[in-house]
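# quick one, fold the following:
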Amino acid sequence: MAKLRYLIFISFALFASACSNTKYLAANQKLYTGGEVKIVDKDIKKSDAKELKGNLEALLRPIPNASILGLRVKLWIYNKTRTNKRTGLRHYLNTHFGEPPVLVSNVDLEKNSGILQNRLQNVSYFLAQVNGDTVSKGKTAKAVYTVQAGPSYHYRSITFPTQKNDLDTAVTGTSAQTFLKVGDKYNLDIIKNERVRIDARLKEEGFFYFAPEDLIMRYDSTVANHQIDMFVKVKDATPDEARWIYKIRNIYVYPQYSLRDTGTKLDSAVKYRWYNVIDPKNTVRPFTFKNSVLLHPGDVYNRTQHNSSLNRMINLGPFKYVKNRFEDVTPDSAFLDVYYQLTQYKRKSLSLDLLARQTSANYNGSQVNLNFRNRNTFKGAELFTVTLFASTDIQFGSNNNGYNVYQTGIQPSISWPRFISPFNFTTNNAFIPHTVLTTGYTLINRTKLYTLNSFNGSFGYSWKPSLHKQHDLNLINITYVDAASVSKIYMDSIKHTRNPALAHVINNQFTFGPSYGYTYTNTTEDYRTNTFYYNGKVSMSGNLYGILTGADTLRGKVSKLFGTPFNQYVKLENEFRFFHKLTPGIKFASRLLVGVGLPYGNSTVLPYSQQFFIGGPNSLRGFQARSIGPGAYNLPPSLTPGSNFLADESGDIKIEANAEFRPKLFSIVEGALFVDAGNIWLLRPNKFQPGAAFGSNFINQMAVDAGFGLRFDLTVLILRTDIGFPLIKPSLPASLRTTINGIDFTDAKWRGSNYIFNLAIGYPF
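Okay, here's the model as predicted:
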């Protein structure tokens, strides 16, 4: 009964706030509530009429005041914060969050009717008529536009040029991919796109000076039954240059160009294979551009190769601007000279970064980075960097409070904009491949628990065969970790839980082996209704060496390398994301994670750095970070008397699924409703962790949560707040795991025991 009273009160308050907006209007003013298009033709299909209605209503101006569930919140803020002052909080709210009323007197019915009629004619309704009128109701009014569309006109035939010259033949050669199809409706937008399509195809075939405006699309609408004959034709006035097929003659590269350079300096050109480098100060070695200059003398001009060359020159690294110029050098023979003018960054730089962050383990902290960067280190566009860093991470809450993490270290790396390999790998797209060598050292101090020395190194390749795909291959990853000190609290926790993973954190860890990752994504293409992201990775350690030495820890045969036992495992990770755009302001997002690690031979458990964890602000948001699992295992409430330290729960197998509904609310604010599910498991049973191993009943051991949140788009970053609460707790007995029946948002005790508040930067996925 109490809940019902709350709902009635809230509903009444919202209704009252909606009505109060009109009381601020003058006697002769009416609030504009929007425009409506009514299509009265009975001969138009319902599906066509619905689509046409939506397209036409999107053209109407002005746009009425924004509303959420019928409530004009921004207008209400404007009315409530009106002030004559030019400063202060009221003025700020009024000008930044408020929105002045849109009045029906601002609507130009005649102009809107003309726009709608023109649009109808552009989409095949040549005989369309539109009339507009206003309909009032109290202090509000809307505009209604009545549409007599008439019959739509369809293509009866499409005719391309029949002349035999180079240009007409090339235009006709593109007809197989034409956007214009017999039987389709006439559409001016498609006709414009067809001209752009033909031009783009001709640019691949050497027609350097051709332009879409050199094409004319003529149609005859006088044929019977509302049909059209369309004729694609090259304009008679098209200049000769646009009719020629151009080839490349000479190519010149200027690696140290500035606006002060006015001469071509061709006398100082150094020829390297098929191009010339003009660099009197020898700032860049000529071979640097062999993977960037994709056009060759004698080649027919090709726009794709030209654009890819420009992108590759930027991707080399040392150059902040790339400018190019084509010179028509022999008009009678249609040849071009190509000039690439590159402006360099400063070669050496020093920068300081101050970062605030939240880690996957729900630590809040900061980091300071001192970065040294040397571009073009060996005059081959190499990038050498050294980063000195120090960080502190603090975990707030009743558990693990005070067990902070402090890290300091150094990370040198060098990147080459090419493959460093005995094999001849080449790519010819817009993305230049890179070879990367990275090393590093980190001192990790987890207060009251342990101090670790961590050394790492890797060597590998990164390349993109297309805009959507990326490959990352590390031929070798090396990590060596040893414990400098371990506290009694931590040793007691190992003794209490008898968890081999916990003990493995402080054991000497030595991993070495290759890894390969593949990424596919089209999420940058905002115009798509559905977008995808996939990342798959396989990593290994000590596989071949472990097999050759016959390593078998379970039988007491432990192999060593350089006097240290090494880890032997195979690990496979998969992440799939799917995004569906319901409307321009509403999106559905989902994610599925599946990972499996197989320790064998020289290892019985994955190294700590390779184990799977779950829970926290970017995972299951209704549970504390790394607090779930493995499986149905229930961690003892306290490992050491008087200690609030709870060990991170880890596993060899991970399954996680997330779904999120993301509506845009207003201004910079976006909402979210989410559901998360998942868990981690051990690959092999452990008698000290009952219920932790993966088995046929894994579905019944999935943790589930739900919640809601807000996202604030601050331009430079997304600030995210989420409140999650558990629905299924796998650590409880089977009959008590489902907690949905006990949900009571009005109960402070329930909220205190179940609400998990997450503050993070960026989307969770």
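# make it CA atoms for all contacts and neighbour counts henceforth
Noted.
# ok, the closest residue in space to residue 714 that isn't next to it in sequence - how many residues close by?
Counting by C-alpha to C-alpha, 6 or more residues apart in numbering, residue 714 lies nearest to residue 668, which is 7.1 Å off, once chain neighbours are set aside. The local packing of residue 668 (other C-alpha atoms under 10 Å) involves 13 other residues.
# which residues touch residue 668?
If a contact means C-alpha atoms under 8 Å, 6 or more residues apart in numbering, then residue 668 has 712-714 as its contacts.
# cool, and residue 661?
Each residue near residue 661 by C-alpha under 8 Å, 6+ apart is listed here: 586-589, 672-674.
# that one is in what secondary structure piece?
strand 653-666 (DSSP states H and E).
# and the following helix or strand past that strand, what other elements does it pack with?
Counting by DSSP H and E, the next helix or strand C-terminal to strand 653-666 is strand 669-681. The contact analysis (3 or more C-alpha pairs under 8 Å, 6 or more residues apart in numbering; DSSP states H and E) places strand 669-681 against strand 653-666, strand 703-713.
# how far off strand 653-666 does strand 669-681 point, in degrees?
Strand 669-681 and strand 653-666 are oriented at 170 degrees to each other (axes from the mean of the first three to the mean of the last three C-alpha atoms, to 10 degrees).
# can you give me how far the strand holding residue 661 is from the chain middle?
Put simply, strand 653-666 sits 15 Å off its chain's centre (C-alpha atoms, centre = their mean, to the nearest Å).
# so for that strand, what gets flagged as buried?
For strand 653-666, the buried set under the neighbour-count rule, 16 or more other C-alpha atoms under 10 Å, comprises 653-665.
# again with stretch 580-591
Buried residues in stretch 580-591, counted by 16+ other C-alpha under 10 Å: 580-581, 586-591.
# what about it, start to end distance?
One end of stretch 580-591 sits 12 Å from the other (C-alpha to C-alpha, to the nearest Å).
# what of stretch 620-630?
Stretch 620-630 has its terminal residues 14 Å apart, counting by C-alpha to C-alpha.
# buried ones in that stretch?
620-630.
# export these as a markdown table, with columns for distance to residue 757.
Output for the buried residues of stretch 620-630, formatted as a markdown table (distance: C-alpha to C-alpha, whole Å):
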| residue | distance to residue 757 |
| --- | --- |
| 620 | 12 |
| 621 | 8 |
| 622 | 8 |
| 623 | 10 |
| 624 | 9 |
| 625 | 11 |
| 626 | 15 |
| 627 | 15 |
| 628 | 17 |
| 629 | 20 |
| 630 | 23 |
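# Proceed likewise with the subsequent sequence, for comparison:
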Amino acid sequence: MNRHFAKISLFFLSLLFLISCNAVKRVEGDDKLLTSNEIFVNNEKIKESRIYNQLYQEPNTSFLGIPLRLHFYNLARPDIDSILSEKYLKNESKKNTLTNILSYKQFEKLLHSKKSLNEWIKSTGEAPVIVSKEETQKSVNRLNSWYWNNGWFNVETNYEITPSNKKKKRAHVTYNVTTGEAYQLDSITTSISSKVLDSLYELHRDKSIIKEGMQYKTLDINEERDRLTSLFRNSGVYNFDQEYISFNADTINTGKKVNTTLIIKNRFASETDTSSRVPFKIHEISKVNIFTDYKYANRNQTLTDSITTEDGYTLYSFEKQRYKPQAITDAVFIKPGNTYSDISRSRTYNRLNSLRIFKYPNVQFTPDPADSTRSDLIANIFLTPQPKYSLGFDFDVSQSNIQKFGIGFGGSLLIRNVFKGAENFEISGRGSIGSSTDAAISGNDDRFFDISEIGADLKLTFPRIFLPINTDRFIPKYMQPFTSLSLGVSTQNNIGLDKRNLTGILNYRWNPSSKLSNRLDFLNIQYVRNLNIDNYFNVYRNSYNDLNQIIQSGNIVTNPSYLNSEGLLSIPTGAENFIRDISNNTGGTTGLNQDQKRLVNNIGERKKRLTENNLIFATNYTYLWNTKKNLYDQEFTRFRFKIETAGNVLSAISSLADFTKNENGTYSVLGVNYSQYVKTELDFIKHWDLGRDNIFAFRAFGGVAIPYGNANSIPFVRSFFAGGPNDNRAWRAYDLGPGSSGGRNEFNEANMKLALNAEYRYNLFGSLNSAVFIDVGNIWNVLDIVEDEKATFESFADLKNIAIGSGFGLRYDFNFFVLRFDIGFKTYDPALPEGNRWLRDYNFNHAVYNVGINYPF
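Predicted structure coming up:
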């Protein structure tokens, strides 16, 4: 209790210290620190962030009302040069003492380091925001501009700077905006000089962004300009540019109406020393020349090889042609005889880059000298090949609940254009060695590196959908289709039960747009073989301890041969025989009550499920919608849907071939009961940019896997788990659930999962960010072999067993990755008795400390 009181006291004393810091320490003379802004529009206070973002001056950033970065900035000395000079340079005694100890060069470095530290504090902190009439007037102008651009042409804004009555050297600014009546678009007429452009405009006029009756908005005008530019350039008007479009808005005596005229003049063309305006034309592609091995160094050399395809493409090379013509032309959407199109050029760039066999493709258009009308264009595509072979290596150091120290290493070889059809072949290998957290699990007491894993993968990728039917009608080539064949093998030694894993995947993927991607694993075959099932109770110690507690609870009679010299069940024989006695009700063991029998049966069922070999013959499809444009995009939406079915093909073959079922009433292939289930996942992520490096992030996840037919449970590798640095951070990975069972196993998993996460992220100073979060979720067993009421989901009433965690964290942004440290507290623990679940372990002693790379969602 005293220790908790000391921690709480320290926290509040620290908070009091920060609050008591003088925020206006660096505010001089009659200056005032800006504490807040208020905007009133037509006498009504508003809170819209997009309006407040128009202001030039905003108060210093704060956390819980405390301007931390400002206080940090105030630690710096504004007159550091004078201080150092007075303290060290003018003080001959101190200067001589230090130079004798450090040498004069080191003395100079000492002064430089103090100046550097002072500058770092200033740059990392945040200078006080001083109320400035000039900056405030700029804010007024910007507010007027924003409202004017949204149709309020008669807007007027004034401001008032009000000093604080309670605290000196502080003030807040109030902006009063009077908008007047908004202007509406009335007539929309055109003045288009070129007949070609006028025809295109009229043909697509119904898609115009600006329409009669709408409120005037400059943004709509700009979007209409963008639409027309895209329309013309994708309809063959190669020379068109946005600068040729202008709008004339007439508001004189119109009664708050805007009469708009769209003006598009002819383009400028220069011949010899004179220039004139000429009408725009529709341009066609007369020739497409593809240079497949272009380098700047050989630009003046003679081309030695050329191929002309039936489609009219001509492929040139300086050396012997190394690509099948169709492999290249399939990636080019600029076709001879077609009109010019920006979309075709962009698709060509995207597809050529996705092949991973060329460096920075370059597409150039030039007028065809053979065309007297100057309407035809020649497209020249310059491709510089990547090296045929590429090597890659990686190395990492890790720690987990299985190993206290581990070293991982791997390497890969990429062979490009294997069969001259732009196919890529990848060979990769990986391995790791480590020191186990429990020598009894690994079975090695002497060696430090007592566990290991090794694996290898082969992957062959084709730039097309590899099927006996033509898929171009529903998956056209601009969707960047790929087919991948993958084979993998891995084996573990002294890691749990030791596993050997074989995988084979036939995968198709295609991207209809930059936001949407599709992935279909037509075949996803996985064989998992447990090599050391006798080690089960060394790995799952909680189950082993539960069995021994039952034996030692009194009135239990069992076969003495099941016990070792310490009176505990021997591993594996004694524990397995004890479970068999209870499950088969043979009478070899007696004295158990119903709850104890149920627990033993649950342990036996779990052991059987986790030690059996798995054969998964699955098909899955993943739909992904992601509006995130790049790594630095702060506001986006991501939605993923995945559905997987397994075992249906093998079930059909077993029935048609009239295979004999085994003693368990199921079919087996190569001595393994194949898995049969349907599994679906929904994952939704949304980020809102609140401005000034403030982000609100939300995630919702739901998944369920239902066994049927040849299976009554889900393989461990396809099940769900909860907890960990990317899930509910108040519990460690695999520690949460199922349901209210309390996470009694080392690896808790189930076949249903619900999760909700919300996180508010904000900047502290410099590259150091922070966040507060709430994580909600749990896992359950549903419609499978598990019968434990605490672990199963039977109705919506079981949602009361959803766990809630909350906490805060620090994140340091290294630009190319983010190092994350989060502290999670158990806010609502469903493992505790009802009525006693809230905030029982909400303290640092029971907190979970998570370290991760990048953001959790």
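# TM-score for these two?
The TM-score (TM-score structural alignment, normalised by the length of structure 1) is 0.85; 734 aligned residues with a C-alpha RMSD of 3.7 Å.
# what lines up with residue 503 of structure 1 in structure 2?
Using TM-score structural alignment, the equivalent of residue 503 of structure 1 in structure 2 is residue 608.
# tell me which strands and helices the helix or strand harbouring its match is in contact with?
Here residue 608 of structure 2, judged by DSSP H and E, is contained in helix 594-611. Judged by 3+ C-alpha pairs under 8 Å, 6+ apart, helix 594-611 of structure 2 is in contact with helix 541-551, helix 573-584.
# what span of structure 1 is the first one aligned with?
To tie it back to what came earlier, the one meant is helix 541-551 of structure 2. Across structure 1, nothing matches helix 541-551 of structure 2 (TM-score structural alignment).
# is it correct that residue 50 of structure 1 falls within a helix?
Yes - Residue 50 of structure 1: assigned to a helix according to DSSP: H, G, I helix; E, B strand; the rest coil.
# from residue 37 of structure 1, how far off is it?
Distance from residue 50 of structure 1 to residue 37 of structure 1, by C-alpha to C-alpha: 10 Å.
# those two: which is more packed in?
The residue with more neighbours, out of residue 50 of structure 1 and residue 37, is residue 37; 21 against 13, by other C-alpha under 10 Å.
# grab the nearest non-local neighbour of that one.
Using C-alpha to C-alpha, 6+ apart, the nearest residue to residue 37 of structure 1 is residue 145, at 4.8 Å.
# the stretch 701-850 of structure 2: strands as residue ranges?
752-765, 768-780, 803-813, 818-828, 838-841, 848-853 (DSSP state E, counting those that start in this stretch).
# I figured residue 155 of structure 2 was touching residue 176, is that so?
No - the pair residue 155 of structure 2 / residue 176 is not scored as a contact, 10.5 Å apart, by C-alpha atoms under 8 Å.
# quick check: longest helix in structure 1 by residues?
Longest helix of structure 1, by residue count under DSSP state H: helix 2-19.
# now the element after that helix, going C-ward?
strand 31-39.
# residue in structure 1 matching residue 416 of structure 2?
Under the alignment (TM-score structural alignment), residue 416 of structure 2 pairs with residue 375 in structure 1.
# its match contacts residue 350, doesn't it?
No - judged on C-alpha under 8 Å, residue 375 of structure 1 makes no contact with residue 350 at a distance of 11.6 Å.
# relative to structure 1, which residues correspond to stretch 230-247 of structure 2?
Under TM-score structural alignment, the match for stretch 230-247 of structure 2 in structure 1 covers residues 200-217.
# can you give me the end-to-end distance of that stretch?
Stretch 200-217 of structure 1: ends 17 Å apart by C-alpha to C-alpha.
# how about it: buried residues?
Within stretch 200-217 of structure 1, the residues that count as buried by 16+ other C-alpha under 10 Å are 200-212, 214-215, 217.
# tell me which of these is nearest to residue 344 of structure 1?
residue 208 (28.7 Å; C-alpha to C-alpha).
# residue 248 is in contact with the closest one, correct?
No - with contact defined as C-alpha under 8 Å, residue 208 of structure 1 does not reach residue 248; the gap is 10.8 Å.
# which residues are in contact with each of these two?
In contact with both residue 208 of structure 1 and residue 248: residue 301, using C-alpha under 8 Å, 6+ apart.
# any idea which element the residue nearest to residue 37 of structure 1 lies in?
Element membership of residue 145 of structure 1 [criterion: DSSP H and E] is strand 140-148.
# mean shift of that strand relative to structure 2?
Comparison of strand 140-148 of structure 1 with structure 2 after fitting gives an average deviation of 4.6 Å (mean C-alpha distance after the TM-score superposition for structure 1).
# just want the angle from that strand to strand 31-39.
Orientation of strand 140-148 of structure 1 against strand 31-39 (the same axes, to 10 degrees) gives an angle of 20 degrees.
# off-centre distance for strand 140-148 of structure 1?
Centroid separation for strand 140-148 of structure 1 versus its chain: 41 Å, with C-alpha atoms, centre = their mean.
# what residues does the counterpart of residue 478 of structure 1 in structure 2 make contact with?
Under the alignment (TM-score structural alignment), residue 478 of structure 1 pairs with residue 525 of structure 2. Residue 525 of structure 2 is in contact with 503-505, 615-618, counting by C-alpha under 8 Å, 6+ apart.
# now, of those, which are buried?
Buried members of the contacts of residue 525 of structure 2, counted by 16+ other C-alpha under 10 Å: 503-505, 615-618.
# what about the residues you listed, which are in strands?
When DSSP state E is applied, these are split such that 503-505, 615-618 fall in strands.
# just give me the neighbour total for residue 421 of structure 2.
Neighbourhood size, residue 421 of structure 2 [other C-alpha under 10 Å]: 17.
# what's the answer for residue 80 of structure 2, then?
The number of residues near residue 80 of structure 2, taken as other C-alpha under 10 Å, comes to 14.
# for it, which non-adjacent residue is closest in space?
residue 115 (6.8 Å).
# now do residue 195 of structure 2
residue 279 (7.8 Å).
# what sits against the one you found?
Contacts for residue 279 of structure 2 (C-alpha under 8 Å, 6+ apart) come out as 193-195, 266-267.
# could you measure it against residue 197 of structure 2, distance?
Residue 279 of structure 2 is 9 Å from residue 197 of structure 2, by C-alpha to C-alpha.
# quick check: next helix or strand after the lengthiest helix in structure 2?
Counting residues, the longest helix in structure 2 under DSSP H turns out to be helix 104-124. Heading C-terminal from helix 104-124 of structure 2, the first helix or strand you meet, by DSSP H and E, is helix 133-149.
# number of residues surrounding the aligned partner of residue 619 of structure 2 in structure 1?
Alignment note: residue 619 of structure 2 maps to residue 514 in structure 1; criterion TM-score structural alignment. Residue 514 of structure 1: 19 surrounding residues under other C-alpha under 10 Å.
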